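In: Sequence first, predicted model second:
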Amino acid sequence: MLFDVWAPHAESVTLELSGRSVPLSPDPDRAGWWRAEADAAPGDRYGFALDGGDVLPDPRARHLPEGPERPGAVVDLAAFPWRHPWSGRGLPGAVLYETHVGTFTPEGTFDAAAGRLARLARLGVTHVELMPVCPFPGRHGWGYDGVAPWAVHEPYGGPEGLQRFVDAAHGHGLGVVLDVVHNHLGPSGNRLPDFGPYFTDRHHTPWGSAVNLDAPGSDDVRAYFIGSAVAFLRDFRLDGLRLDAVHELADDRAEPMLAELSAAVDALAAEVGRPLFLIAESDRNDPRTTAPRERNGFGLHGQWNDDFHHALHAALTGESQGYYADFARAPLAALAATLTRGFLHDGGWSAFRGRSHGRPLDPATPAYRLVGYDQTHDQIGNRALGDRLAALIGPRRQAVAAALVLCGPFTPMLFMGEEWGATTPWQYFTDHQDPDLAEAVRSGRRREFSAHGWAEGDIPDPQDPATRDRSCLVWPDEDDAPWLLDWHRRLIALRHRYLPAGLTLADVTAAYDEDAGWLLLRNGPLTVAVNLSPDAAARLPLGDGTFTPLAASAEGITHDADGALALPPESAAVLLREG
C-alpha cells in the first residue's frame, strides 16, 4: 500500500504504522512529497513523524477513530457494499433540507438521522444538505471548526456511517449535499502548518492567517482542498457540496481556486455519469460566482441568496438591526426586488456597509442558481438565544414565508424542523477540549451580545452540554403534526408539478403595496399572493388571465368577479394562471 505526504520543508519523514517505523523517500516526480510502500490492513493505525518529532495524523487521513489529533486508521472506502443504485439528482428542480447531524436526533448520529429520512421523502424534499461532518475536537459542535478536511467526525459514525446514511437516502430517492469548509480550519487540533505552507500571512481572515491559495506552495494547497472535495463526492456518492463563505478565500491568482474546483467537479460528473453541483455561500453579490468559466466566471452551479432572506425576514418580523437596516426601510419593495432581480444590492448604496455593493445579475440567469430560504443555521444560531422564525412570528406568518420560499423562483431550502413550525431553539454550542479556548469562546459570546443589550446571564453557555441538548429537534408524531406540515407538503407538491426548472429571473414579476402590506408574485405559471398585514384584509389585483386557486393558508380567501383576490390578514394563496 502506498503512503505519501506533502512535507516540503522536512529533512526526513517516517511512517509510524502499527508499531513499525518505515522511512519515506522523496518522490522523484513531485517536489516536496515523500512516499513509501508498506503492508497494511484496514484498521491499522498510522501517522507521520517529521524530522524525528511527534507522530502526527496524516493530513489526508480518511478515518480518524480517536479524533483529529491522534493517528489515523487505514480504511478501504471502496469496499462499502452499496445497496441502492443512484443516477444522481441535479440542482435544477431541487428542494433542499439543511440538517445538522448532531441535533437532528437526540442520538446525534448518521444512523439515527437515517431513521428520519422517510419523513423527509414524504415531505417532498429532494436533497438533504448536511452541515459539516469533518472531524473537530470534542463530540458536539456546529462543524465549522473542523481540522481534517478528508475525514468524517467519528462521534457521528465515521466514514462508514456517512456511507450508510447516503445509501439510505438514495433508497428513499433523496440526494445528499455536504457543507464543506475550505476558508479556514478550527482553532484547536490543526497540525497542517507542521507539514507545509498551508496558510499565509499575505492575507488575513476573521480566523487569522488565510489558507494559502496564491503564495509559494499554493499549488499543493489548492490540490489538497480540491482533492478533498472530489474525494467526498466520489467515495460517498454525494450529489453536491455547499462551500462555506467563499468570500473569505483570499486568492489573487489569475485562475481562481473556485474555478479550478468547479472544473474538477464537472470532470468528475462526466466520469461517473451523474450530475454533481457546487453551491457557494458568498456575501459579494457577484454574478461571477455562478457565471460559466468560459465567460470568466467561477462556474459554480448555485449560491445562497442572503438578500432574499434579509428582505423576507425584515418584512415578516419588522427587525431593522445590523444588515436588516438596508431592507427594513421598505421591506416589500426590497422583497419584490430580490424576487425579480435576485439581489437588492446589485451596485447600489448599502448603508450597512457605508458603500455601494454588488453587481446586477443577467435577467437570463436561471432562477434555480439562487438558493432561497427564510432561515438557516446561521440566521438562527447567530441570534443570542437561537430563536427560530416560528418562535418570532407564529404559524400564520410562517405559512406566508413558506409560500414565497417554496413557490418562489429560487431553489428552496428549509432548515430542519421548520416544516412543522418547530420552536425548539437552535443555539451556538461547542465542545472545545482546551480550557483556555473554551473560556475565550464563552466570554467572547457574552461580550458580543451584551453589547447589543442582552443580559449576560441570558446568553447560553456554548460549552454547557445543555445548550446542545436544547437544540435537538423534538419530532412530533406525523398523525398529530401541526397543520404547517401539510401546508409545506402541499406547496412542495405544487412546485414539483407546475414550476419548470428552466425559469429565469426574466420570467418573474412582482407587485406590492407597502402601506397595505400585500405582495403579488408571478413566477412562471404560478401566482403567489400574500398579505402580511396583521389586522387588515387586502384586495390584490390579479390582472389578466384565468386563475385557478391551488392552495390557501387560511379560510376566507375569495376571488372576485372583477379579477381581484381578497386575502385575510397574515395569509397566503397560490394560484395557477392560464392565458
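Out: Noted; the coordinates are in hand. Residues are numbered from 1 along each chain as shown.

In: going forward, measure contacts between C-alpha atoms and count neighbours the same way
Out: Fine.

In: for His309, what are its contacts?
Out: Gly372, Tyr373, Asp374, Gln375 (CA atoms under 8 Å, 6 or more residues apart in numbering).

In: structure B:
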Amino acid sequence: MKTVGSELQGNGRCRFTVWAPEKKSMTLHLTFPEEREIEMERAEWGYFTIEIEDASPGIRYYYKPDGKQSYPDPASQYQPEGVHGPSEVVDHGAYAWSDTDWNNLPMQELVLYELHVGTFTPEGTFEAIIPRLKDLRETGVNAIEIMPVAQFPGDRNWGYDGVFPYAVQNSYGGPLGLKKLVNACHANGIAVYLDVVYNHLGPEGNYFGKFGPYFTDACSTPWGDAINFDGPYADGVREYFTNNPLYWYEHFHVDGLRLDAIHTIFDKGAVSVWELLQNKLQAVTEQTGKPFYLIAESDLNDPKVVKSPEVGGFGFNAQWLDDFHHALYVLLDAEGRKSYEDFGKVEQLAKAFTDGFVHSGDYVKFRKKTFGRSSASVPGNHFVNFVQNHDQVGNRVYGERLSVLVGPERLKLAAAAVLLAPYIPMLFMGEEYAEDTPFMYFVSHSDKKLIEAVQEGRKNEFADFSQKGDFPDPQKEGTFLKSKLQWEKRQQPNHQLLLAWHRELIQLRRNMPALQNFNKVDVAAQAIGQSGMVLLRQSHDHKQQLVCLFNLSEKEIVYTLPDHAAGWERVLHSGEKKWMPTKDAENATKVPTRIKAGQKLHLPPLSVTVYQNEK
C-alpha cells in the first residue's frame, strides 16, 4: 500500500508523499509555523517524497508541481482554511478513543438513519449531534449514515461537491469533531457509516489535474470528469481511492461506507478496482477482527453488485433499493406517477417485497429499453430500503418531504411498508417524527461563474415543473437555513404520534423472529385487487408467521384468509385510537383481534394490520 499525504513518524519527524507521475520535480512549500520550501525526492511509480525533522501537528503546507504554483495536497487530511488554503498535518494518534469494546453490529440488525451534519442541528457540527444520540437510540435507530463530509467549498453543501476525499469538512468540526462523534455513537450502541464519493470530484478547489492524470475523457459522469480507474497511470489513482476506506476504518473507527453512484465508476481492468478494494479490506479486517461493511448506490438493477469478486461481482455487502421506493411512493402520492411513469401497480410493490428489483428484464419507458436482472435469489439483508432519502426529498423543486405531500395515515403506511419488509430499513433524518421542513439543494461556492452555472442548472433541471413561487436559490444562505430540522416538533402531539408509531414498528422488528428472517423463500406477497396487498413473513424455523395487510386506498377492501391458514392474533393496527391524531380519534377503526381460516376481513381505508400465528 502506497500511502500519500502527510504522516507523522514520531520523534518529531513527518513524511510527505504525493503522486505526480508526469512531473519532473516537486517542492514541499511549508507555510506555518514558518515559511520555507524543500525539494522532494522522486521515488518509484511516480511518487515524490520527503521526510522532515522538527515536525509537529498543525504544520500547514502546499505542494509546487515543477516548482510553479502552490496547491493543497490532493491527499490532505485537513483544510482548516477551506479548499483553496493550505493543508494541515494531523496527529491521528493523539485522540484517546474509549470504544475498544466496540466490534460493530451485524448488518442485518441495522436500522439506518441518513443525516446531513449541517442541517441536523442548529449548530451544524459533529459535536452538536452527540446530545441527540439518546433520542435516536430511544427511537430504535442503531446506525447513522452521514452524508459526505469530505472537504467541500464554503460551509454549506450536500457534500457531493467534495474535493478532498481524505479531509474532514472544517466547518463541521474537522477530524477531531468526527472522532468525537464516532466515539459517542459507539458508546450509545450506534454504528457509523460515511457516504463517500469515488465517481467524481467537485469543480471548485479541484486541483487534482495539476498533479496527475486522475481523470479520463474516455467516459463521463453527469457531475464532472470521470475518475481514471483503468487508463494510463491508473495505478496511482486506484491506490489513492482504494486506500480511502482503510483510512476511515483505521483513523476514525468508522463501521462502513455508502458509495455514491457506483454505476458511474468505470473500470475494464482484469483486476477490477472492486476486487482490489475487497482484498485490502479483507487483509485489514482479518487482522483486527472488526468487520467493515460497504453499501452501494447503484442504478444498474444487477445482483452482481452484491456478489463476490471471485464470481465477477463487486463485493458490496448491500445496495440501496430504489425500486422499492418508486413502487411504494407512487401508491401513496398519486402525483408521484408523473415522475415515475413505469410504476403505479400494487403488483409491482408486491414484487419489490419478494424479489427486490421490480425492473428485472422488462421494458422500461423511462430508459427506453429493457432493463435489469432478477434479484429474487438475493437475500434481503443485501438491500437497503426506504421511502425517503436526501435524493428523493432534495431533488424536488422545493425539497418537500413526504409529510408535506401526504397525510398521517399514508405516512403510517409508508413506515410500516419499510419496517415490515425483509430488508435493512433506512430513515431520512426527521422522518421518524414527520418533520415538515424542506430539505433543499444548497451550495456556498465562491466562483461567480460556477454559482451562475449551478443556479441555471437547477432551473433547467426543473423546467418542466410548474412553479408555485420563487425558485429556491441554492447559493442563498436562506435556502440552507430553511432546511434545518426543527427538533422541538418532536414534542408536538401529531409529531409524537408518528414518532411512537416508528418506535412500535422498530420494536416489532427486534422482537419478532419472522421479521429477522431475510430469506426470500420465506417471504410472500400478492395484490388484493388494485389497492391492497398481503405480505407474509415467517421465521427461519417456520414457528412464527406474520400476515401484514395493507389497504392503500381510501375505500374499504375485503380480504378472505386462505383456507389452510390457522388462527391468527392481531399485533398491530394503524387505525386504533392510540394511533390516531386527537382530532380524528372518533374515526378510529376496528378489526378483529383474532381471525381464522376462511374468514372475511374488512380492511379499513388507508390502514395496515398485522396478525401473528405461532405454532
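Out: Cool, got the structure. Keep in mind that this is a model prediction, so the values were computed, not measured.

In: Scan the contacts of His309 of the first structure and report the most crowded one.
Out: With neighbours taken as other CA atoms under 10 Å, the top of these is Gly372, carrying 29 neighbours.

In: just checking, what residue in the second structure corresponds to that residue?
Out: In the second structure, Gly372 of the first structure lines up with Asn385, judged by TM-score structural alignment.

In: shouldn't that match be in contact with Phe324?
Out: Yes - with contact defined as CA atoms under 8 Å, Asn385 of the second structure reaches Phe324; the gap is 6.4 Å.

In: where's the counterpart of Ala414 of the second structure in the first structure relative to His309 of the first structure, distance?
Out: For Ala414 of the second structure, the aligned residue in the first structure is Ala401 (criterion: TM-score structural alignment). In this view, Ala401 of the first structure and His309 of the first structure are 10 Å apart by CA to CA, to the nearest Å.

In: Find the residues that touch each one of those two.
Out: Asp374.

In: element containing the nearest residue to Thr49 of the second structure once chain neighbours are set aside?
Out: Leaving out its chain neighbours, the residue that sits closest to Thr49 of the second structure by CA to CA, 6 or more residues apart in numbering is Thr17, at 4.3 Å. For Thr17 of the second structure, the host element (DSSP states H and E) is strand 13-19.

In: Would you mark the buried spots in that strand?
Out: Cys14, Arg15, Phe16, Thr17, Val18, Trp19 (16 or more other CA atoms under 10 Å).

In: Ok, stretch 263-274 of the first structure next?
Out: Ala263, Val265, Asp266, Leu268, Ala269, Arg274.

In: For that stretch, give the aligned segment of the second structure as residue numbers.
Out: By TM-score structural alignment, stretch 263-274 of the first structure lines up with residues 279-290 in the second structure.

In: cool, stretch 436-452 of the first structure as well?
Out: Going by TM-score structural alignment: stretch 436-452 of the first structure matches residues 449-465.

In: Show me what that stretch is in contact with.
Out: Taking CA under 8 Å, 6+ apart as the rule, stretch 449-465 of the second structure contacts Val397, His445, Phe471, Asp473, Pro474, Gln475.

In: how about 10 Å then?
Out: 203-204, 395-397, 441-445, 447-448, 471-475 (CA atoms under 10 Å, 6 or more residues apart in numbering).

In: among the residues you listed, which ones are buried?
Out: 203-204, 395-397, 441-445, 472-475.

In: Quickly name whichever of those residues is closest to Gly236 of the second structure.
Out: The shortest approach to Gly236 of the second structure among these belongs to Pro203, at 21.1 Å (CA to CA).
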